[in-house]
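> I'd like to go over a predicted model; first the sequence, then the structure.
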Amino acid sequence: MDHLKAMQCLVRAVELGSLSAAARELALTQPTASKQVAALEKHVGARLLTRSTTTLALTEAGKRFYPKARGVLEEYAAALADVRDQAETAVGVLRVNAPVSLGVLRLNALLLAFMQQHPRIEVELVLNDRFIDLTEENVDIALRLGGPPPGNAIARHMADSPRWLVAAPTYLHAAPPLHTPADLLQGQQWLRNAWLSAGDLQLLGPAQQRMAIPASAHYRSNSSLALRDAMLHGAGLCLTPAWLVQDLLDEGRLMRVLPEWNGQPQPAWLVYPQRRYQPLRARLLLDYLARALVALPGFSAPL
């Protein structure tokens, strides 16, 4: 048995979602692809895939074997390129992870533009708001907001987004006047992330003045998109990163409040697994995002 070909068949079946798709790409028949994976499972001594006519999934053993097999194939491709002195080809699948709001509002457009530049690269964008294990979930590149970054991966601090006090004109027209920081303590309606619903808001002002606002939120959500929409509906005042609302501020649909007072900036990190070899497709995307993130509305170079 050719172990490299069998591992390639397994890896591409996982990435493409079916053995038949992997077989077509590798110019094999579907029965041949199935036999290669079965032979690999026999050699390993464990079932790696569960298969039916419509679904394919990694077993627990497969979840451990897959990232290592993928790494072996990448190392082999790099060795061939070095020996042959050939330029590597920008081709293959990239699995990218990001927070939901940032992915929908900003990252989605960036990735589509990247794919137009590199039509042989495929991207799978996985959006969620939890910090995932990149190796366990087969993620090539993640974009993380806040910190600190995970210690078991490489993290590059690419940009910062200031946090501003923001509200809709309809809210500001009906709410108690906001002329000084003390007015923040007088009957304001606050919107906050669900996991930050308790505790004071920390603000920085002129000459590094500090102020703690005991802002008990009357509306909370675990979704930044929901909070953005609530602000637009005039539901309250929110301390929010600029990237989430910069377009709405530019359009005049939201307004900054007490602009000399701000929260701590929100850092943006590019995170990727610690591996000796990064395929060209991953290096290209990392370089592209490093340039593009800092130019997005509401972001700036790290402070």
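On my side now, so go ahead.
> going by C-alpha atoms from here, please, whenever you check contacts or count neighbours.
Will do.
> pull the distance from stretch 161-169 to the chain's centre.
23 Å (C-alpha atoms, centre = their mean, to the nearest Å).
> need the contact partners of that stretch.
Stretch 161-169 is contacted by residues 231-234, 236-243, 253-259, 261-268, 298-300 when judged by C-alpha atoms under 8 Å, 6 or more residues apart in numbering.
> go again using 7 Å as the cut-off
With C-alpha atoms under 7 Å, 6 or more residues apart in numbering as the contact definition, stretch 161-169 has outside contacts at 231-232, 234, 236-243, 253-257, 262-267, 298-300.
> derive a PyMOL selection command for the buried subset of those.
Selecting only the buried entries of the contacts of stretch 161-169 in PyMOL, with 16 or more other C-alpha atoms under 10 Å as the criterion:
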select buried, resi 231+232+234+236+237+238+239+240+241+242+243+253+254+255+256+257+262+263+265+266+267+298+299+300
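> restricted to helices, list the contacts of stretch 161-169.
Within the contacts of stretch 161-169, residues falling in helices by DSSP state H are 231-232, 242-243.
> number of nearby residues for residue 83?
Neighbour count of residue 83, defined by other C-alpha atoms under 10 Å: 8.
> er, residue 276 actually
Residues lying near residue 276 (other C-alpha under 10 Å) number 8.
> need the contact list for it.
With C-alpha under 7 Å, 6+ apart, residue 276 has no contacts at all.
> tell me the buried residues in the longest helix along the chain?
Secondary structure assigned by DSSP H gives helix 60-84 as the longest helix of the chain. For helix 60-84, the neighbour count (16+ other C-alpha under 10 Å) marks 62-63, 65-67, 69-75, 78 as buried.
> which of those residues lies closest to residue 130?
Each of those was checked against residue 130 using C-alpha to C-alpha; the closest is residue 63, at 19.7 Å.
> also this one, for the comparison:
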Amino acid sequence: MNKLGKSLPPLASLLPFEAAARLLSFSRAAEELNLTQAAVSRQIRALEQDLGISLFERRNRAVFLTDAGRELSVSLSHALREVASTADRLRGVLRKSEVVLLCQPCEAFHWLMPRLSSFHQQYSSIDLKVVTSISPLTEFQGYFDVAMQSSNRDHGLHPLLFTAPDEVFPVASPLYLQGRTCIGLDELASHTLLHHDSLPAYQLEWDTWLATFGHQLPAEAGGLVFDHYSLMLHAAVEGHGLAMGWRRTSQRMLDSGVLIAPFGQSVHLAEALSVYRRHGPTPREQVNLLIEWLCSELT
């Protein structure tokens, strides 16, 4: 008796449900899957009838997941990602030397790129493919072997290999500071603060960084907001204000003098960055070599 076949819901309904649950919209799910909204709605109703429960609350043209819908969405997204990654791996079976490293754009641009030549010289037989994403691992849809991301982001079932420390402090360009090399926290109200807006938020932004020293974000301080850390750093280099800098990704700019650290205060984070291995079979030798190299460079 095929127990799996008897337990599984209608397979045709799973992709429409996954898309609608992720996007919280039947119409956007239909657009993504190249279906009509009526077809998506019909498939989801068939799924609900099969399970005997409601997966969505439908309110005034908006849809919201029920508790059961959220539970199914988490389980289904994990299962579909595993199937997709296995398919990707099988399609590239002849490229056993390729290793995929997933990281956030800021680490890729400011930390990894200057070190790539060293990696290639040491491991010339490995074809390293770098992909970037600003989303947590639980939302990344593609394939990877090893991933680096901020430690406060969801990682799902992917095993944690190790963490790395970092140091956080404000930075600015000499142009912006007009010859000054030191600023006190009590002077922030007269400065322009550059903010990095991300979801989830970085472990330390201006408000949380200041709170560690018993200060609050000055309400009267000017501010500019950026959705990418690298863009915020570039704005600091161009003299637009004070940015919250992380040692790992701003060190080269500090060394070159295009940025300086005008405050005496800094915050040390013992577990700022986390490195994960993809959930699944024992990794290949090439993957283990990349992990060893990352550990030696980061810790």
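Received the coordinates, thanks. These figures come from a predicted structure and were not determined experimentally.
> now the TM-score, please.
The TM-score (TM-score structural alignment, normalised by the length of structure 2) is 0.60; 215 aligned residues with a C-alpha RMSD of 3.7 Å.
> just to revisit the earlier point, check which helices and strands the longest helix of structure 1 is in contact with.
helix 3-16 (3 or more C-alpha pairs under 7 Å, 6 or more residues apart in numbering; DSSP states H and E).
> where in structure 2 does the helix it packs on fall?
Helix 3-16 of structure 1 lines up with nothing in structure 2 when matched by TM-score structural alignment.
> do a quick rundown of the strands in the stretch 101-250 of structure 1.
With strands called from DSSP state E, counting those that start in this stretch, the stretch 101-250 of structure 1 shows them at 121-127, 141-145, 153-167, 191-193, 201-204, 210-213, 219-221, 238-241.
> okay if I get the ones you listed as JSON lines plus distance to residue 4 of structure 1?
Below are the strands of the stretch 101-250 of structure 1 laid out as JSON lines (distance: least, C-alpha to C-alpha, whole Å):
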{"stretch": "strand 121-127", "distance to residue 4 of structure 1": "22"}
{"stretch": "strand 141-145", "distance to residue 4 of structure 1": "25"}
{"stretch": "strand 153-167", "distance to residue 4 of structure 1": "27"}
{"stretch": "strand 191-193", "distance to residue 4 of structure 1": "48"}
{"stretch": "strand 201-204", "distance to residue 4 of structure 1": "55"}
{"stretch": "strand 210-213", "distance to residue 4 of structure 1": "60"}
{"stretch": "strand 219-221", "distance to residue 4 of structure 1": "48"}
{"stretch": "strand 238-241", "distance to residue 4 of structure 1": "47"}
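> the ones you listed: which one's closest to residue 113 of structure 1?
strand 121-127 (11.3 Å).
> corresponding residues in structure 2 for the closest one?
Aligned by TM-score structural alignment, strand 121-127 of structure 1 falls on residues 126-132 of structure 2.
> same check, this time on stretch 36-49 of structure 1
By TM-score structural alignment, stretch 36-49 of structure 1 lines up with nothing in structure 2.
> how far is that stretch from where the chain is centred?
Distance, centroid of stretch 36-49 of structure 1 to centroid of chain: 33 Å (C-alpha atoms, centre = their mean).
> from the buried residues of helix 60-84 of structure 1, pick the one nearest residue 121 of structure 1.
Within those, proximity to residue 121 of structure 1 (C-alpha to C-alpha) peaks at residue 74, which comes in at 15.2 Å.
> quick one: the nearest residue to residue 123 of structure 1 once chain neighbours are set aside and residue 285 of structure 1, what's the gap?
Using C-alpha to C-alpha, 6 or more residues apart in numbering and skipping the chain neighbours, the partner closest in space to residue 123 of structure 1 is residue 94 (4.8 Å). Distance of residue 94 of structure 1 to residue 285 of structure 1, computed by C-alpha to C-alpha, to the nearest Å: 9 Å.
> cool, and residue 211 of structure 1?
In this view, residue 211 of structure 1 and residue 285 of structure 1 are 40 Å apart by C-alpha to C-alpha.
> the two: who's more crowded?
residue 285 (20 against 17).
> counterpart of that one in structure 2?
Using TM-score structural alignment, residue 285 of structure 1 pairs with residue 290 in structure 2.
> residue contacts, the residue nearest in space to the middle of structure 1?
Residue closest to the mean C-alpha point of structure 1, counted by C-alpha atoms, centre = their mean, is residue 98 at 1.4 Å. Taking C-alpha under 7 Å, 6+ apart, we find residue 98 of structure 1 in contact with 126-128, 142-144.
> can I get the ones in helices among the contacts of stretch 161-169 of structure 1 in a markdown table with distance to residue 203 of structure 1?
Shown next, in a markdown table, are these (distance: C-alpha to C-alpha, whole Å):
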| residue | distance to residue 203 of structure 1 |
| --- | --- |
| 231 | 19 |
| 232 | 23 |
| 242 | 15 |
| 243 | 18 |
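> which one of these is nearest residue 191 of structure 1?
residue 231 (7.9 Å).
> which residue in structure 2 lines up with the closest one?
With TM-score structural alignment as the criterion, residue 231 of structure 1 pairs with residue 236.
> roughly how far apart are the residue nearest to that match when sequence neighbours are not counted and residue 96 of structure 2?
Residue nearest to residue 236 of structure 2 in three dimensions, not counting chain neighbours: residue 172, with 5.4 Å by C-alpha to C-alpha, 6+ apart. Distance, residue 172 of structure 2 to residue 96 of structure 2, using C-alpha to C-alpha: 44 Å.
> so between these two, which is more surrounded?
residue 172 (28 against 13).
> what residue in structure 1 is paired with the more buried one?
With TM-score structural alignment as the criterion, residue 172 of structure 2 lines up with residue 167 in structure 1.
> can you map out the helices along structure 2?
Along structure 2, counting by DSSP H, helices occupy 3-7, 14-23, 26-33, 37-51, 67-91, 105-106, 116-122, 174-177, 206-211, 229-237, 247-256, 285-298.
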